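Q: prediction below, plus the sequence it came from.
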Amino acid sequence: MNLLLQSAISDIQNTIKITGSKSETNRLLLLQALFPVISLANTSNSDDSEVMQKALNGNDEIVDIHHAGTAMRFLTAFFAIQENRTVTLTGSPRMKERPIKILVEALRQLGAKIEYVENEGFPPIKITGQKLVNSYVSMPANVSSQYISALLLIAPKLENGIELNLEGAITSVPYIKMTLALLNDLAIKTSFEGNLIKVYPKQEVETKVMTVESDWSSASYFYSIVAMANVGTAIRLSSYKEKSLQGDSSLAIIYKELGVETTFENNSIILKKKAYTSIQNLNWDLNSSPDIAQTIVVTCFGLGIGCHLTGLHTLKIKETDRLEALKTELTKLGANITVTDKCLTLIATNHIRPTIAIATYNDHRMAMAFAPLALKVPIVIDNAEVVSKSYPDFWEDMKKLGFEIVEK
């Protein structure tokens, strides 16, 4: 499905309800599988979370998680401790190109039995679940935080817990802290000092309802819309907390530089365009929130300002190589952009080529990050259905804001 987006909107005023964070939901789904007395509210309706839930609730010998990277990492750890069960975990062709070796090696240190079915270091993998008695594990610190969180989430069910030593500079600290905070909410004892994380064993937890905060990554696209819209535009998003566990909540600070004011009110955030930005270049280290890089770059391009973003090394192994994909698609639109393996530089330009078809590379964030440019020029999004991976209602919510969307 290819969609043509355009907009004759001069002023946007509306309320959008965004479902729970995919990151929080997937962590809590795994914890619920380990501790069934937990119940969940406001969970994500994303494909990734549905795939995760289906895998946790099923008894299949082959589990296909398609494009869901979080599910691949979390389920690898989960199935490693399911005694008397053997599971082959596989996914899409792209998933088979995404490395899993660091997590497999860490689990093997704990005593896990995991074999590669096709290519060494990559899915699919055959996991023979068993009791893990080792507790000490060491791994590089600059890897995807999902590898780290996968280990931390199963730790309470290990006989001796986990003592995880991270070697080097740590990536995506907020996501690690999110995992630890969710464990703490269940009265599971943890510590995080320097590069050493400990999670203590706890076989049972008390009955509890865990409410998932709405997804800040999904909010990023509305920040982009408000930044590119007229002064006075306001969008209310629910349900959000001022003290969020999600690293992407840094959007409120970043987009202030781009003319967007964030106000917290009754478990919602109100995004309001206060003024046209006067900055010429946005410089930001996104080491703690790389998933919002695509949105920010497209916003800057739409506003005619430059940007230099660093801390992006994990984007190379996402649904696609997001840095190269951004370079290719923005260049089509007339951008002057360069990328390395960990940073991106956009040179300011005021010219945007209209009605360009944007390839999405099976990446939900490519589709949604480029959509707000319809405020500036008509734009076509190829394979627009890919948004269901994290935000199935995205196109309907865009229509609520007044965007004209037609199938092309």
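A: Arrived safely, thanks for sending. Numbers count the residues shown, from 1 in each chain.
Q: please make it C-alpha for all contacts and neighbour counts, starting now.
A: Will do.
Q: burial count for residue 83?
A: For residue 83, the count of nearby residues is 12 (other Cα atoms under 10 Å).
Q: cool, and residue 199?
A: Residue 199: 27 neighbours (other Cα under 10 Å).
Q: can you give me the helices for this protein?
A: Along the chain, counting by DSSP state H, helices occupy 22-34, 47-57, 69-80, 101-110, 145-154, 173-185, 216-228, 251-254, 293-303, 322-332, 364-370, 394-400.
Q: can you check which of those helices gets nearest to residue 14?
A: Residue 14 sits nearest to helix 394-400 of all the helices of the chain, at 7.6 Å, using Cα to Cα.
Q: tell me which residues of that closest one are tucked away?
A: 394, 395, 397, 398 (16 or more other Cα atoms under 10 Å).
Q: greatest separation within the residues you listed: which pair is it?
A: 394 and 398 (6.2 Å).
Q: picking up where we left off before, would you turn the helices of the chain into a markdown table with distance to residue 346?
A: Shown next, in a markdown table, are the helices of the chain (distance: least, Cα to Cα, whole Å):
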| stretch | distance to residue 346 |
| --- | --- |
| helix 22-34 | 29 |
| helix 47-57 | 31 |
| helix 69-80 | 28 |
| helix 101-110 | 33 |
| helix 145-154 | 27 |
| helix 173-185 | 26 |
| helix 216-228 | 16 |
| helix 251-254 | 16 |
| helix 293-303 | 7 |
| helix 322-332 | 9 |
| helix 364-370 | 15 |
| helix 394-400 | 26 |
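Q: then this one, side by side with the first:
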Amino acid sequence: MNLLLQTSHSNLQAEIAVTGSKSETNRLLLLQALFPNITLANTSNSDDSEVMQKALKGNEEVVDIHHAGTAMRFLTAYFAVSEGREVVLTGSQRMTERPIKVLVEALEQLGAKISYEKEVGYPPIRIKGQKITASKVNIPANVSSQYISALLLVAPKLENGIEITLVGEITSVPYIKMTLALLNDLNIKTSFEGNVITVYPKQEVASKVMTVESDWSSASYFFSLVALAEKATVSLTSYKETSLQGDSALVEIYKQMGVQTHFEENKMILVKQPEFKPQFLNLELNNTPDIAQTIVVTCLGLGIGCHLTGLHTLKIKETDRLEALRIELTKLGAKIAVTNESLTLEASNEINHSVKIATYNDHRMAMAFAPLALKVPILIENAEVVSKSYPDFWNDLKSLDFDISEK
């Protein structure tokens, strides 16, 4: 499905209910599988969370998680500690190109039995669930935080818990802290001192309702819309001023692009600052790589340049996001350069009209480029890919008076 986006409205006024955080939901789904007396509210309706839930509840011998990278990492750890269970964990063609070796080797240090069905280091993998009694493991500190969170989430059910030593400089700390905070909410004891994370064993937890905060990564597209509009007041529910999600850094980042944020009860209200003149942005996004696409597209729309660093994990996402950004922004007339971990955009006031944006099976490519329709008509290829994290996205754009038609 290809969608043409355009709008003659540059005054955005709306209240939008954003689905629960995919990151929080998938962590809590795994914890609920370990501790069934937990009840979840406001869970994400994303494809990734649906896939995760189905895999945890099913008993198939082959578990296909399609494009869901979080599910691949979390389920690798879950099935490795599920004593007596044997599964083959696989996914889409792109998933078989995304490395899993670092996590597999960490689990093997603990005594897990995992083998590769095809290429060493990549899915599909065969997992024979074991009783795990070892508790000490080393893992590189600069890998995707999902590898580390996968180990932390299963740790309470291990006989002796877990002690993870992170080797090197740590990246994506907010996502590690999110995982630990959710464990702490269940009165599971943890510590994170220096480069050592410890989770203590706990076989049972008290019954509890866990309410998922709405997704900050999904909110990023509305920050972009408000920044690019002439006037805007957009309210989003349900958000907290003090969030577990690293992408809540959006508040401070978009203040530099003319978006003022305040909170009322469970609402986050975004307001465009009149007469604001944004300047060149220099940002280090080690802790928040998922919002890089949104930020660089916003900068293009505002006619300002940016230099973004800390983006090394983007090369192993749903696509090589740095290369995808370079190709698609160049189509729009941008002057952009990328390295293995950074992106530099030159300031320009020219944007090519009616460009067809390829999405590379990547939900964030589709949603990050959509706000440019405030500046020029834009065509999004394979627009249905948004269902991976935000199935209601196109309907929510329509509520902001965007004209969206199939082409």
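A: Okay, I see it. This one's a predicted model, so the numbers in the text were calculated from it and none came from an experiment.
Q: joint contacts of residue 394 and residue 398 of the first structure?
A: With contacts defined as Cα atoms under 8 Å, 6 or more residues apart in numbering, no residue is shared by residue 394 of the first structure and residue 398.
Q: from the buried residues of helix 394-400 of the first structure, which is closest to residue 381 of the first structure?
A: Closest to residue 381 of the first structure, out of all of those and judged by Cα to Cα, is residue 395, at 11.0 Å.
Q: chain neighbours aside, what residue packs nearest to that closest one?
A: residue 405 (8.0 Å; Cα to Cα, 6 or more residues apart in numbering).
Q: that neighbour corresponds to which position in the second structure?
A: In the second structure, residue 405 of the first structure lines up with residue 404, judged by TM-score structural alignment.
Q: count of neighbours near the residue nearest to residue 12 of the first structure when sequence neighbours are not counted?
A: With Cα to Cα, 6+ apart as the measure, residue 233 is the residue that lies nearest to residue 12 of the first structure, at 5.0 Å, once sequence neighbours are left out. For residue 233 of the first structure, the neighbour count with other Cα under 10 Å is 20.
Q: leaving aside the residues next to it on the chain, what's closest to the most centrally placed residue in the second structure?
A: For the second structure, residue 290 is the residue whose C-alpha lies nearest the centre (Cα atoms, centre = their mean; 5.6 Å). Distance criterion Cα to Cα, 6+ apart; nearest residue to residue 290 of the second structure, sequence neighbours excluded, is residue 217 at 7.0 Å.
Q: wait, what's in contact with that neighbour?
A: 247, 290, 291.
Q: if we go to 10 Å?
A: 21-23, 245-248, 250, 288, 290-291, 294, 364, 389-390 (Cα atoms under 10 Å, 6 or more residues apart in numbering).
Q: and if you look at residue 76 of the first structure?
A: Applying Cα under 10 Å, 6+ apart, the residues near residue 76 of the first structure are 70, 87-89, 100, 103-104, 107, 114, 125-127, 129, 147, 150-151.
Q: for residue 313 of the first structure, same thing?
A: Residue 313 of the first structure touches 142-144, 171, 286-287, 290, 322-323, 340-343, counting by Cα under 10 Å, 6+ apart.
Q: of those, closest to residue 31 of the first structure?
A: residue 144 (19.8 Å).
Q: now for that closest one, how many residues are close by?
A: 22.
Q: just give the number of residues close to the residue nearest to it when sequence neighbours are not counted.
A: Spatially, and ignoring its direct neighbours in sequence, residue 144 of the first structure is nearest to residue 314 (6.4 Å; Cα to Cα, 6+ apart). The tally of other residues near residue 314 of the first structure (other Cα under 10 Å) stands at 21.
Q: so the residue nearest to residue 12 of the first structure makes contact with residue 224?
A: No - with contact defined as Cα atoms under 10 Å, residue 233 of the first structure and residue 224 do not form a contacting pair (11.8 Å).
Q: OK, contacts around the corresponding residue of the first structure for residue 84 of the second structure?
A: Taking TM-score structural alignment for the superposition, residue 84 of the second structure sits opposite residue 84 in the first structure. Taking Cα under 10 Å, 6+ apart, we find residue 84 of the first structure in contact with 128, 129, 130, 131.
Q: quick check: residue 84 of the first structure vs residue 113 of the first structure, distance?
A: According to Cα to Cα, to the nearest Å, residue 84 of the first structure stands 12 Å off from residue 113 of the first structure.
Q: joint contacts of those two?
A: 128, 129, 130.
Q: so which of those wins on neighbours?
A: Most surrounded of these: other Cα under 10 Å gives residue 129, at 21 neighbours.
Q: spit out the contact partners of residue 359 of the first structure.
A: 2, 325-326, 328-329, 366-367, 370, 380-384 are the contacts of residue 359 of the first structure under Cα under 10 Å, 6+ apart.
Q: just these now: which is nearest residue 62 of the first structure?
A: Of the contacts of residue 359 of the first structure, the one sitting nearest to residue 62 of the first structure (Cα to Cα) turns out to be residue 383, at 27.7 Å.
Q: thought the closest one was touching residue 4?
A: No - using Cα under 10 Å, residue 383 of the first structure is not in contact with residue 4, being 11.3 Å away.
Q: how near is the closest residue to residue 39 of the first structure other than its chain neighbours to residue 37 of the first structure?
A: Using Cα to Cα, 6+ apart and skipping residues adjacent in sequence, the residue nearest residue 39 of the first structure is residue 209, 4.7 Å away. Using Cα to Cα, we find residue 209 of the first structure at a distance of 9 Å from residue 37 of the first structure.
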